[in-house]
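In: Predicted model and sequence below, questions to follow.
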Amino acid sequence: MSKSETGPPAWDIADPEAAVMSRLVSELAAADTGVDRAGVWSEPLWRLVRDAGATLWSIPTEQGGPACPRPLFLQRYAQLASASLTAAFVLSQHDAAVRRLSAAARHPAAKLWLDRIRSGDAFATVGISQLTTSRRLGAQALVATELVPGRYRLRGAMPWVTAAQRADVFVTGALMEDGRQLLVALPAERPGVAVRPPFALAALQASCTAEVSLDDVHVDDSDLLAEPGADQSSQPSAVGTAGLETSALALGQARAAIDALAGLAADKADLAEPSDELFRAWSDAWSSLLACARGEPDAPNSGHVRSRSNDLVLKATQAYLLARKGSGFVLSEPAQRWARQALFFLVWSCPTPLAQATIRDLAGLCPA
């Protein structure tokens, strides 16, 4: 089947903001090359996202957000990622924080920050990986000590915080001496909070992901998003970065590469069949993601969707790099940037079973 017979699959869901999304995608794509090469925070890039209203998508309608059902929300994520994975990644971390604030809306701190976010006056990000990794028990764990009833001291670090230098508030968690966890809306300006220099990442450097250290930072009950509990990281909406949102970003990045490969097929007949096959694989993976988002009875689980999305984004970006040959390896070219960015999905909130299965597959071994 030729490219003309297949072509890029249409986005499935009618979007009332289609014109806004089309303009935003075009503007982000134009800005993305320069942002990646500069490798520093780009306020103009974030302003495009904010001015389009994207920072409000994750706020429920009952809390003043726009009507954005989950399937449409994921489609918009994929569209943004097809234009700028940096912008989409930063937004995903902001939204992870917003979802946790929304789930805790009855608490004064959550209401305060949601009001500021809705007005465009605050940027939120999430710093909670220390509750979900081995760091939670190590020397650098973030520990909360209750000084007097209702007042706590935080010591340690948030090891992985995106857009840390831009944040006004961190949604974070700390481990208490009795094993309970404290979930906090921590203002960035609180004394003792220090943002370290951004990590030198292989891709997405402009996300300015960094460690944030906390040295005798004081919080009280007015900063809490929940009563101290056994496992705040497993509560609904507590993290929100390892599920379908991540898969949507991977499929958005994959689609950009497949579209570009199909564009080359017009002059290179040998690329027509591979691009058609990648389009079919993308359509199948996208349909699975939407079925999972809708909760359809026969839908695959989110782990299966993530596995397919990871596999496709790696194959699609490397196929386009191969097709572009040496010219695609130049820093100004999207081919090399997309291939580097695809590797991020191997390490970003990648479930252990998927990581183990991928290693076995790369080694030519059968699944365990």
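Out: Good, I have the coordinates. Numbering: from 1, shown residues only.

In: going forward, measure contacts and count neighbours with C-alpha atoms only.
Out: Fine.

In: my guess is V90 meets R166, correct?
Out: No: assessed by CA atoms under 8 Å, V90 is found out of contact with R166, at 10.6 Å.

In: who's more crowded, those two?
Out: V90 (20 against 17; other CA atoms under 10 Å).

In: Which helix or strand contains the more buried one?
Out: helix 85-103 (DSSP states H and E).

In: Now that helix: buried residues?
Out: 85-103 (16 or more other CA atoms under 10 Å).

In: Which strands or helices does it pack on?
Out: With contacts taken as 3 or more CA pairs under 8 Å, 6 or more residues apart in numbering; DSSP states H and E, helix 85-103 sits against helix 18-38, helix 43-51, helix 70-83, helix 108-118, strand 124-127, strand 169-176, helix 244-265.

In: Next one for the comparison:
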Amino acid sequence: MFTSPLADHPAVVAAARIADDVLAPHAAAADDPARGVDPAHLAQLADARLLSVTVPEAEGGYGASARVDAEAVELLSGACTATWFVTTQHNTPQALARGTQGLPPEAVTHGPAAARHRAGLADASTTAGIAIAHIRRPGPPAVRTERDGTGWRFSGSADWCTGWGLIDLVMIAAATADDRFVLALVPARDQPGLRAGPPLPLSVMGGTRTVALEMDGLAVGADDVLAVLDAPPWRVVDAARTANTKPAALGLLRRVLVGLAELGTARNRPEAVDTALALAPRAVELRAEAYALMDVPMAERVPERVAVRAELGELTVRAAHALIAARAGSALLTTSPEQRWAREAAFHLIQGQTAGVRAAQLAAFGHP
């Protein structure tokens, strides 16, 4: 149903092995807030260089293409979305430290923390999370910063930070009065001026240790500044980037359609197989379109990217619910993966969602 010419790449081979042998058997536990993502699994992924697929070999990665990385992400997220979600937080601090953040050079001023943490972030011997979703919201800044000598003071609330207690560092974004973002990279632990709330009661991926952060005059020394960004160009790049379909979402769709066909075969329910085969061609077509668009310069063909992302989201929700119908009542047992996959399909709708993406998703649901 889904084939790839990249299946023999060492990163993809490693991802397939860990996905099948380690992550998939633990996926239900990783979703459960009482158990959660296993730190040992995160370490295995880092040791296998799967947090550093595109990083040059000299810096501890595979030196592979973004397409190889996407293939690995599809496999990992399809096996365990919760574990993948903790690891994907690492990407942004890693890219910023290495100067590969996709912003115009004149819009970024790197701070001392970039050089200090570059090597550890590159090979993931140091892991990082992020608290930046709030800077996408319109209105007054949720986290503000002001100069304090050579450093900064952060105050406000960051609603989302994933991996608390599992990561070494956290990158926090704060807005200045002159429309810039200061990105601090500080130890991911409670400290004077920084307090993490309890894990949020999420309906999906409850074991990711996602918390809100409260800052009350958090002192950020000059050495802890990862970068200072001009906000207007960041918003343009972010809007274009979030228009893209996420490989992780494709990994879930892939897993669900394969599961639907397998269930139909195992339980002698040919209508389930027929449904999988009916949905698969459009899924394969949209997946190819999504990856083709990722090869186009980021600022181009944004409406097409949004439309593809929206249709794939609707298709994933539909496929996940078809699998529940095929499995019947037992699909809603907490021990069954089908109900978890349906919840994960909902998550992929809202991850990195902007107003434009939301409008396109609603249009896709209204006109499937």
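Out: Sure, I can see it. Note that this is a predicted model, so its numbers are computed, not measured.

In: Just give the TM-score of the two.
Out: Overlay of the two chains. TM-score (TM-score structural alignment, normalised by the length of structure 1): 0.85; 352 aligned residues with a CA RMSD of 2.9 Å.

In: Just put the helices and strands packed on helix 85-103 of structure 1 in CSV and tack on mean neighbour count.
Out: CSV is the format used below for those (neighbours: other CA atoms under 10 Å):
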stretch, mean neighbour count
helix 18-38, 16
helix 43-51, 15
helix 70-83, 23
helix 108-118, 18
strand 124-127, 28
strand 169-176, 25
helix 244-265, 26
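
In: Could I get the ones you listed in TSV, plus columns for distance to L186 of structure 1?
Out: Converted to TSV, those look like this (distance: least, CA to CA, whole Å):
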stretch	distance to L186 of structure 1
helix 18-38	29
helix 43-51	22
helix 70-83	27
helix 108-118	9
strand 124-127	10
strand 169-176	5
helix 244-265	24
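
In: give the contact list for the spatially most central residue of structure 2.
Out: Nearest to the geometric centre of structure 2 sits T88, at 4.5 Å (CA atoms, centre = their mean). Applying CA atoms under 8 Å, 6 or more residues apart in numbering to T88 of structure 2 gives the contacts L51.

In: gap between the counterpart of it in structure 1 and G326 of structure 1?
Out: Mapped onto structure 1 by TM-score structural alignment, T88 of structure 2 lines up with S92. Relative to G326 of structure 1, S92 of structure 1 is positioned 33 Å away (criterion: CA to CA, to the nearest Å).

In: Let me know the secondary structure of the counterpart of A319 of structure 1 in structure 2.
Out: Applying TM-score structural alignment, one finds that A319 of structure 1 aligns to A322 in structure 2. Look at A322 of structure 2: counting by DSSP: H, G, I helix; E, B strand; the rest coil, its state is helix.

In: so how far is T245 of structure 2 from A322 of structure 2?
Out: In terms of CA to CA, A322 of structure 2 sits 22 Å off from T245 of structure 2.

In: How about A158 of structure 2?
Out: In this view, A158 of structure 2 and T245 of structure 2 are 25 Å apart by CA to CA.

In: ditto for P5 of structure 2
Out: Taking CA to CA, one finds P5 of structure 2 at 20 Å from T245 of structure 2.

In: go on, A342 of structure 2?
Out: 18 Å.

In: What lines up with R155 of structure 1 in structure 2?
Out: Per TM-score structural alignment, R155 of structure 1 is aligned with S155.

In: Now do the SS call for V219 of structure 1.
Out: The three-state label given to V219 of structure 1 by three-state DSSP is strand.

In: Number of residues surrounding it?
Out: 20.

In: doesn't L147 make contact with it?
Out: No: counting by CA under 8 Å, V219 of structure 1 sits too far from L147 to count as a contact (10.1 Å).

In: shared neighbours of these two, which are they?
Out: Counting by CA under 8 Å, 6+ apart, the residues touching both V219 of structure 1 and L147 are R153.

In: And the contacts of stretch 226-234 of structure 2?
Out: Taking CA under 8 Å, 6+ apart as the rule, stretch 226-234 of structure 2 contacts 96-97, 103-104, 107-114, 179-185.

In: can you name the farthest residue from the center of structure 1?
Out: Of all residues in structure 1 (CA atoms, centre = their mean), V148 lies farthest out, 37.1 Å.

In: contacting residues for the counterpart of P337 of structure 2 in structure 1?
Out: For P337 of structure 2, the aligned residue in structure 1 is P334 (criterion: TM-score structural alignment). For P334 of structure 1, the contact set (CA under 8 Å, 6+ apart) comprises T33, G328.

In: swap in R308 of structure 1?
Out: A285.

In: Check G36 of structure 2 too.
Out: Contacts of G36 of structure 2 by CA under 8 Å, 6+ apart are A29, A30, G206, G207, T208, R209.

In: Can you report how many residues lie near the last one?
Out: A count of nearby residues for R209 of structure 2, using other CA under 10 Å, gives 22.
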